[in-house]
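Undergrad: this one's structure only:
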């Protein structure tokens, strides 16, 4: 590939508005880190509409103005994608989520791109009831070994493997004929340089920080944390020796916070709640904390980026021994993992989840997953009573984050993966016309809806609008969404060639000779659009 420009492409903005969730934080962190590292010659974004394009442009004007001004970052609408794939050599495409469009992008690449470049996308939450359909999209013969799902944790990788096993068994798919993409593990990360411990703290109570969604059905039930602290108080801990700080984003209903407030008050434990903190307030909360706690019990959690943030701030972590948390916390070194217990089988939820809202079945699953409260109390007690241990674990945690979960390190893993995927052998020929069974073939499915279809015997001639059009006396209406699909000059040629009646096959051949950038399907679409606009008409 010597001499070939290295171009990175995506269909996603990575930067998006809305609630601040782990996924959105991770995606914008990835984008900013990629552009800072700048391992490619160009970066092409193909976005669905202006509502996605304009906010991304504004973000890049703040974070990567040089790349924008030098036109090394190009922001395009999705309609331009087929043409770009046909005439541009891409090094790779990377999506912000493997769930939505990765297999269909691979199909378009197979058909249009001269080179079979890698297509990758990461996992985020995996536990939604509709996700088996999403993973079924990946199990088709057009997936290649140059395609990869990036799993952010070992637990997440095992879950994806579980989806694939279930789907292959249920639909009778052999791994040899329906291999799906490769599974690679690369974690999420933070910019460790942007976070730093506050230094020496003033004397006072041990401040225990929980940061994230305060939700019993989408993140973690915090009642076990208050119960564990109550145990310590019952065993002699001065309740004013600790302070519990809950920060983040709460559901609109208040009963969860009310429950936690009442339980803490009954135990005599000082507790404060900080809702929707901005970035400056978030830093202040982490820097004033002594211990970070996250006791996830919900399968929506796959990685746990707040634990990495806590490590970057030099905080020891007490976390449930659950999902990706065990990848982040080195037990006994950077924090303490608390045992959890959950069901091996879930026949009731399996039966009802596809019929219910996601918060219903996630709540059921979470309430059947127990964090060991005595062990949680013991872990908290060790750190509350031992400031030297807190300092040692916090320092080790920061070192671990810099080695494993720092964006420059992780971007290096991505660039190495994209380069390595090119080493996988691919035979392009059999992939070119391979349809995806989950992508509707609209012509074949709905071709009987109109009274007739465009075929070779159809005779065509110029319409009244067409006569005026090729003489520049009329201008047909071209909607914004068609500006990349309809070439006005090709339509003008259609009108010119149909001055005398002509069959559609001859007309297609004539246009193809003068507009080689259009394939037969595209020329047929131009003919049908011209009929719709009275530029052409049938003679029968």
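TA: That came in fine, so what should we check first? Here the structure is a predicted model, which means the values were calculated and not measured.

Undergrad: Only C-alpha atoms from now on, for both contacts and neighbour counts.
TA: OK.

Undergrad: same for the strand or helix carrying residue 135, what does it pack against?
TA: Element membership for residue 135 (DSSP states H and E) is helix 131-136. Contacts defined by 3 or more C-alpha pairs under 8 Å, 6 or more residues apart in numbering; DSSP states H and E place helix 131-136 against helix 154-171.

Undergrad: So which bits of the helix it packs on are buried?
TA: Buried residues in helix 154-171, counted by 16 or more other C-alpha atoms under 10 Å: 154, 155, 156, 157, 159, 160, 163, 164, 167, 168.

Undergrad: And for stretch 325-343?
TA: Counting neighbours by 16+ other C-alpha under 10 Å, one finds that the buried residues in stretch 325-343 are 325-331, 333-340.

Undergrad: got a list of contacts for it?
TA: Stretch 325-343 has contacts (C-alpha atoms under 8 Å, 6 or more residues apart in numbering) with 153-154, 303-304, 307-308, 311, 316-322, 368-372, 375-376, 379, 392-397, 400.

Undergrad: Out of the buried residues of stretch 325-343, which is nearest to residue 175?
TA: residue 327 (28.3 Å; C-alpha to C-alpha).

Undergrad: One more to weigh against that first structure:
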């Protein structure tokens, strides 16, 4: 049934499942934001149909299992169709999509632009969201975006003004590096923030939460939740060193620091070594890879939240919002998207940071040779957090309960606007604006072959002994004759069943049962009977040759 009396269904598509199969990763950063988006889209979205294209048949099965587990409403599930990527080409030609959206604006989106421009029955907006914007690959990804022939009704969805500025610079650099006009890129840079899991708005009782973690009621708990990874997130050494000196100076005797998050064993081992080296093992608690259901209790058990991120991998700061939603005052570094979420003295406290004005020449010259994660570390090691200001703010939050209450309450009010319902509404308003822009646009896609990848048939055509051409004559083998009666005599891999057609196979085998035929004749037979394009006939013929069902004469 169409929604709101529409004459035609509103169709939403993506070549991104938004779901991670990593048992821990889904609880942190991009995976948790993407899965939260998908859940909210299916719950609050107003589109009639949602087409999710999955990597392969295994990915499709995993997505369908996720859908059964996390989408309890049969009516919501009925709007979702899961298909493998390889099924997209024919559906783009047959169906009218209203928008395609991606949980990342780089890896798949440029190729989706080329697919739309070449295959779609009618154009539609394509959007993708920003997450991490650092790393060497971003340079080539910006170039891919520029070369993919984006339309004025496409958009990069930036989660923060900081991300917006970074993408604008990146696209300008890409155009300049490719010898194009630097100040022009048709793609729209829109701003839609991330949102929180609505369940986090329901904060457990403090006493119950403290009991869960065996925390006395009379201690002040400073909490930090996030990925524990020196190269990817934050360097704890300066902060732990400062906390040790602060403790030695007095006034922190009843303070407990809780560091909870996801990470690999070596990263937690390093963190534990730092804690012991600074003599903080009695006042700093580590909770590695904690159960997801414990997160609300962590916030409820804390008195304030702090995060001294110094890594360029961060662009938003979802845990800051979660902490504010739980009523916690926030102390964080004044860095990237963090500064947009926290207003100093109103919804939290910001600690100034300083970075280098110009990278050492050795990095500019060898950046492509240095491992990406190591380059992240080198860059972050030049980000200096004002440790004196950190101490002043940290101590103030420890001793001033009234300040904690005031900042926490204002933070709670601020975070209330970052719900998934509101975010999905922002997205639908954005997609509607882009569709209207498309309607009034004179934009036409560039003609010619794709610019992001070469033709494999051209690149590797010299590998085989010969190339199958229309003049080649083919005949049935004994296996081929047997297949006319029983088609389970050859292995058909699950991912190949999407491409192989029983009807095309019957036409090929039936024609050859009457005697040898050329490939050109088989193409024509399948075209007349089934309207099958020549390339798919060639695929089926070569697959039958591969399994010995056909022979070349």
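TA: Yep, it's here. Since the structure is predicted, the reported quantities are computational estimates derived from the model, not experimental observations.

Undergrad: State the three-state secondary structure for the most centrally placed residue in the first structure.
TA: Taking C-alpha atoms, centre = their mean, the centroid of the first structure lies closest to residue 97, which sits 2.5 Å from it. Classification of residue 97 of the first structure using DSSP: H, G, I helix; E, B strand; the rest coil returns coil.

Undergrad: circling back: pull out the buried residues from the contacts of stretch 325-343 of the first structure.
TA: By neighbour count, with 16+ other C-alpha under 10 Å, the contacts of stretch 325-343 of the first structure hold 153-154, 303-304, 307-308, 311, 316-322, 369-372, 375-376, 379, 392-397, 400 as buried.

Undergrad: ok, back up a step: cross-reference the contacts of stretch 325-343 of the first structure with the helices and report the matches.
TA: 154, 307-308, 311, 375-376, 379, 392-397, 400 (DSSP state H).

Undergrad: okay if I get these as CSV plus distance to residue 255 of the first structure?
TA: As requested, those are exported to CSV (distance: C-alpha to C-alpha, whole Å):
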residue, distance to residue 255 of the first structure
154, 35
307, 26
308, 29
311, 31
375, 27
376, 24
379, 28
392, 38
393, 35
394, 34
395, 37
396, 38
397, 35
400, 38
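
Undergrad: Kindly indicate which of the residues you listed lies nearest residue 15 of the first structure.
TA: Distances from residue 15 of the first structure to these, taken as C-alpha to C-alpha, are shortest for residue 308 (20.3 Å).

Undergrad: To which residue of the second structure is the closest one aligned?
TA: In the second structure, the residue equivalent to residue 308 of the first structure is residue 321, according to TM-score structural alignment.

Undergrad: cool, residue 188 of the first structure as well?
TA: With TM-score structural alignment as the criterion, residue 188 of the first structure matches residue 194.

Undergrad: Tell me how many other residues crowd its match.
TA: By other C-alpha atoms under 10 Å, 24 other residues sit near residue 194 of the second structure.

Undergrad: What's the first helix or strand after the host helix or strand of residue 212 of the first structure?
TA: If you go by DSSP H and E, residue 212 of the first structure is part of strand 206-214. Sequence order places helix 223-234 as the next helix or strand after strand 206-214 of the first structure, per DSSP H and E.

Undergrad: What are the buried residues along that following helix?
TA: 224, 225, 226, 227, 228, 229, 230, 231, 232, 233.

Undergrad: average distance between that helix and the second structure?
TA: For helix 223-234 of the first structure, the mean deviation from the second structure after alignment is 4.4 Å (mean C-alpha distance after the TM-score superposition for the first structure).

Undergrad: can you give me how far that helix is from the chain middle?
TA: Using C-alpha atoms, centre = their mean, to the nearest Å, the distance from the centre of helix 223-234 of the first structure to the centre of the chain it belongs to is 37 Å.

Undergrad: same question, stretch 302-311 of the first structure
TA: The chain centre lies 17 Å from the centre of stretch 302-311 of the first structure; the measure is C-alpha atoms, centre = their mean.

Undergrad: what does it rub up against?
TA: With C-alpha under 8 Å, 6+ apart as the test, stretch 302-311 of the first structure has contacts from 22, 26, 124-126, 152-153, 155-156, 187-190, 192, 195, 211-212, 286, 292, 294, 316-317, 323-325, 328-329, 334, 394, 397-398, 400-401, 405.

Undergrad: likewise stretch 72-82 of the second structure?
TA: 42-43, 48-54, 60, 63-64, 67-68, 71.

Undergrad: of those, buried ones?
TA: In terms of neighbour count (16+ other C-alpha under 10 Å), the buried residues within the contacts of stretch 72-82 of the second structure are 42-43, 48-54, 60, 63-64, 67.
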